[in-house]
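Q: mind looking at a prediction? Sequence and model below.
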Amino acid sequence: MPDWSYQTIFRPLLFRLPARVSRSITLGAMGAISRLPGGSFVIRTLGHMELSPLLERQAAGLTLLSPIGISGGVDPSGVAHKALAQFGPGFMEFGPVTITAIRSDSKIRNDSASEMIYYPDYFENDGLTAIAERLTRREHKLPQFARLTALPDASTDEAIEQLSEMMDKLAKAGAAGFYMDVASGNRSWDQVLRIGESLSRLQDTVDLPLFLYVPLSLSEDRLLELWNGTKEVRWQGAVIGEAWLDQIGVERVAYASKFSETAAEAAMNEDSAREAVVGKKGLAATLDKTRLLRDRMGDAVTIKAGGGVHEPLDALQLLEAGADLIMLHSGLVYSGPGLPKRINEAIIYETVRDKPPPAPIPFWRNWGWMCLLGIGMIIGGLLAWWIGATDVLLSYDTRFLGMSIDEIHHVNHNLLHFMSHDRITLAGTMISIGILYYQLAKYGLRYGQHWARTAIVTSCAVGFSSFFLYLGYGYFDPLHALAAAILLPMFIFSLRGHTDRPSRKRVNLRNDRAWKLAMWGQLCFVALGFALTAGGLAIAGVGITDVFVKADLAFLGTTPDQLNDVNPKLISLIAHDRAGFGGALLCDAIAILIIALWGIGEGERWLWWTLLIGGAPGFYAGLSVHYGIGYVDFMHLLPAFVAVFLYIAGLILLYPYMMRKSPI
């Protein structure tokens, strides 16, 4: 469920459902896909979530592949942790965890206008036993932290005993560390401090890092008092929670505290005080607490924060304020599952932007050969177009048939037109492929972009393999063989000495209108890529089996048997053209699909022009030749019309995003 499908299709549908239902459907579907054979690979492929070494962080003696973590509130039952682990995080959280399960059937409120989620019970979870079992399963390799809190009404002694038991059991289950949440619940502040002080005794029972969990609604004075009162604990750092009490409960507590501590404690016991609010408005409080903790604690401790992070700019602000690691919760709901990747890309850009650029890759090392291959494809396409628009057949074609062009025309006056239609559509596709390869080499391979190399290598592998489709009916085309023999070494030389490099171009930081429109544009091109892939497979399949579809035979006004009776080699020649076009279309489609999945980015002007210029020859050739020869069957051309619509709509929707000149 990448952002281009989440923002455009799934989010509008899911937000119409009750929040609990939509959460259950989403997590259940993602979890089911991740557990299928190859499911995790599909999730990573659709989102291109591979992590750069530049993202690696050290925290509490652990190596994290990314500074991004997923909050336990996103998937409290751990249904989709295996799927979420593919989104680009470096660690995961379970929590809150209490000694026994706390259930709630009350409504979760989703205020999409202000991007706020209201959970009816801050402590809702499946309990220690169930969570320990999930940790034991180890569905992924990321470190998993557990946020521990005593039952909200537990006494001081009961709370200490519960925390001790949970630490022991979850440590054995494989937890990487614990977030100790002692400030939440229906206890007096004196009880909170006594529980905090007792943690120094508990830390010796497990050899795992401990973090102080700081509820977002905790005042700064009490935060400092709690930190100072637990100095005997060997804290590895602090975790600033993403949730705070509902506004009514907070106001009542604040009002009561002006008069007496007892009144404030009484207000905390109200049911409304257990409602947790998570959302965009939490960013300001998170920034304040991050700055305070960094100022008072220095650089020796790790600070994890993430309340209100809904776009990459929010995460960068927290990192600048002093956070080391980012926790995501509501941002995944409102921005989509691509948010970790977008934040990771922003962090990489901030890491490399001021560093000297690496030495340029020499032309003849790899990318130059691919540029030449692209130029070769363009020249070959232009030549094939000229042949298809004039004589249609070459001398070796007529020798293979043992017939002259006039004799072929006498057999069926539409036959040469039909073969011209196949060859011109192939020519337009070849030109399109050549433009894509040249641009991907010049602006992608040249700068060590992994996605561009993947697009070229995958497309070329399919393209050169499709040469064997030409032989399906026993016709060997010497010109195609010569072209393949010339271009194949260029492809091989282009594979030499590749080193992936981080992009030095700016990345998107905001969920603004241009980005949201771009999600629709990206959806159009992904759909186009899949449609052309299906079309290429279908045409190649027809070319090596039945050769004709019903509309073809209706246009020709004949049958395969009648053509065979005239000359058995006619169908072999036509099959060669059809299979060749199908293979070329598949080659083109794969390049477009990978560009659409992985290459779309803010300010990537060259790629927008590549899509525009690269697609034009293929569409023009396909439509113009059909109308030129009078082959205008509506159902036959309908897929082409749909493809043109997706192509034009995608370009229009992507224009504001990809053609930006300066970051916002």
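A: Here it is on my side, so go on.

Q: contacts, neighbours, all on C-alpha from now
A: OK.

Q: excluding chain neighbours, what is closest to E242?
A: Leaving aside its sequence neighbours, E242 sits nearest to G307 (C-alpha to C-alpha, 6 or more residues apart in numbering; 3.9 Å).

Q: need the contact list for the one you found.
A: By C-alpha atoms under 8 Å, 6 or more residues apart in numbering, G307 lies in contact with 240-243, 278-280, 282-283, 286, 327-329.

Q: let's go with 10 Å and repeat that
A: Shown here is G307, whose contacts under the criterion C-alpha atoms under 10 Å, 6 or more residues apart in numbering are 71, 216, 240-244, 278-287, 314-315, 318, 326-331.

Q: out of those, which end up buried?
A: Buried members of the contacts of G307, counted by 16 or more other C-alpha atoms under 10 Å: 71, 216, 240-244, 278-280, 282-283, 285-287, 314-315, 318, 326-331.

Q: below is structure B, check it against A:
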Amino acid sequence: MYKKLIRPIFFLFDPEKIHYFTFSILKVVSKIPLLPFFLRSFYKVKDKKLERKLFGLTFENPVGLAAGFDKNAVLYNELANFGFGFVEIGTVTPLSQIGNPKKRLFRLKDDQGIINRMGFNNNGIASAVKELKKNKGKIIIGGNIGKNTTTKPENYTADYLMCFEGLHPYVDYFVLNVSCPNVSSHAKLEDAEYLKELILEVKKMNNKQAVQKPILLKIAPDLNKRQLDEIILLMSETKLDGVIASNTSVNRKGLIESKKRLEIIGNGGLSGKPIKSRSTEVIKYLADNSGKKFPIIGVGGIHSEKDALEKLDAGADLIQIYTGFIYEGPSLVKRINKAILSRV
């Protein structure tokens, strides 16, 4: 029904506008008595064999929703009804920011991909905390954090620490987003020495808390082998809890979309099917060359059960979907979980 009826209608409209329209619809329909119960009954696959225990958390199933979908933590309770094992909110920055100028979100229908240059548009830490206080405890929540666009390089760490401290009581794990291609002046975040400094400062703050929360690093799919080796070394030196591989890509090779339209679209991070293979390669390289010393959450181009199983076979412990959720619909979560069960 989704691909034949709902998606064609949605795809008639601007991607960003229909995204927020969908949020409004889900908010309204979720208030209909018993509907959330029926949604959970239809989409949720409950089986102990799906459980995954990682960095001190028990995930009901290994399929999560990636950051960027629910930036402001306004829909995670409703999204829990679609069978996800966890939802990652954000990217959250200390202060509210509007992000990059519109139009900034583009569908590549023939490629089953999306290009975005949103620029960390979000309502800021205070708004996220307000929404997270409404948590009904139905699902594990990850907090993806970043810096404000106008923050000077010498204050990057302070931005991350502010987000970490503010969200700490309300999320189950953290993700340091240092690999988004859609924010300006982020070159410092790609420097291994600075990353080590940032991670250690965040860990220092974490150690001061009564309860320590897992901290993960989200990396780009465009890193070469030398850079991936640096990530493996960084993980060893800092004892970080895990890696999310991977973020969106700036690579445009092999796309069906015309060069003319790609030029019109301009800069942005590519997600969806076009980055599937590269994301899987990064996961496999990290797993193989680290001796599987740290957990990996695999994300990038998962549009089917087969895509999900490939990520898991490559070394991912958990997976996340985003663009696949948009193209394939909510039934994708259920299909993936059933496919995982069929192999147990």
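A: Alright, I've got the coordinates. Not measured: the values here are computed from a predicted model.

Q: now do the strands in the first structure.
A: Using DSSP state E, the strands found in the first structure span residues 57-59, 62-64, 68-70, 91-97, 109-111, 116-119, 144-148, 177-180, 210-214, 235-240, 243-245, 276-279, 302-305, 325-328.

Q: now do the same for H81 of the first structure: its match in the second structure.
A: Alignment note (TM-score structural alignment): H81 of the first structure maps to Y76 of the second structure.

Q: so the residue nearest to E242 of the first structure versus P12 of the first structure, what's the distance?
A: With the distance defined as C-alpha to C-alpha, to the nearest Å, G307 of the first structure ends up 24 Å from P12 of the first structure.

Q: which one of the strands of the first structure lies nearest to M30 of the first structure?
A: M30 of the first structure lies closest to strand 68-70 among the strands of the first structure, at 14.9 Å (C-alpha to C-alpha).

Q: give me the range in the second structure that the closest one lines up against.
A: Under TM-score structural alignment, the match for strand 68-70 of the first structure is residues 63-65.

Q: give me the contact list for the matching stretch.
A: For stretch 63-65 of the second structure, contacts defined as C-alpha under 10 Å, 6+ apart pick out 50, 76, 79-80, 83-89, 139-142, 297-299, 308, 317-323, 325, 332-334, 336-337.

Q: next, the mean deviation of that stretch compared to the first structure.
A: After superposition onto the first structure, stretch 63-65 of the second structure sits on average 0.5 Å from its aligned residues (mean C-alpha distance after the TM-score superposition for the first structure).

Q: could you find the closest non-adjacent residue to E165 of the first structure?
A: Closest residue to E165 of the first structure apart from its sequence neighbours, by C-alpha to C-alpha, 6+ apart: I99 at 8.0 Å.

Q: residues touching that neighbour, list them.
A: 125-129, 148-151, 159, 161-163, 165-166.

Q: quick one on the thing from earlier: map the residue nearest to E242 of the first structure across to the second structure for me.
A: G307 of the first structure maps onto G300 in the second structure, with residues paired by TM-score structural alignment.

Q: what does R138 of the first structure give?
A: Aligning on TM-score structural alignment places R138 of the first structure opposite N135 in the second structure.

Q: what about the closest residue in space to its match that isn't next to it in sequence, neighbour count?
A: Excluding its sequence neighbours, the residue lying closest to N135 of the second structure (C-alpha to C-alpha, 6+ apart) is N77, at 6.8 Å. If you count neighbours by other C-alpha atoms under 10 Å, N77 of the second structure ends up with 21.

Q: ok, N77 of the second structure touching I89?
A: No: assessed by C-alpha atoms under 10 Å, N77 of the second structure is found out of contact with I89, at 11.4 Å.

Q: show me whatever sits in contact with both of these two.
A: In contact with both N77 of the second structure and I89: 132, 141, using C-alpha under 10 Å, 6+ apart.

Q: show me what contacts the residue nearest to I265 of the second structure when sequence neighbours are not counted?
A: Counting by C-alpha to C-alpha, 6+ apart, F106 is the residue found nearest to I265 of the second structure once chain neighbours are left out, at 7.3 Å. Contacts for F106 of the second structure (C-alpha under 10 Å, 6+ apart) come out as 14-16, 113-117, 262, 265, 268, 270.
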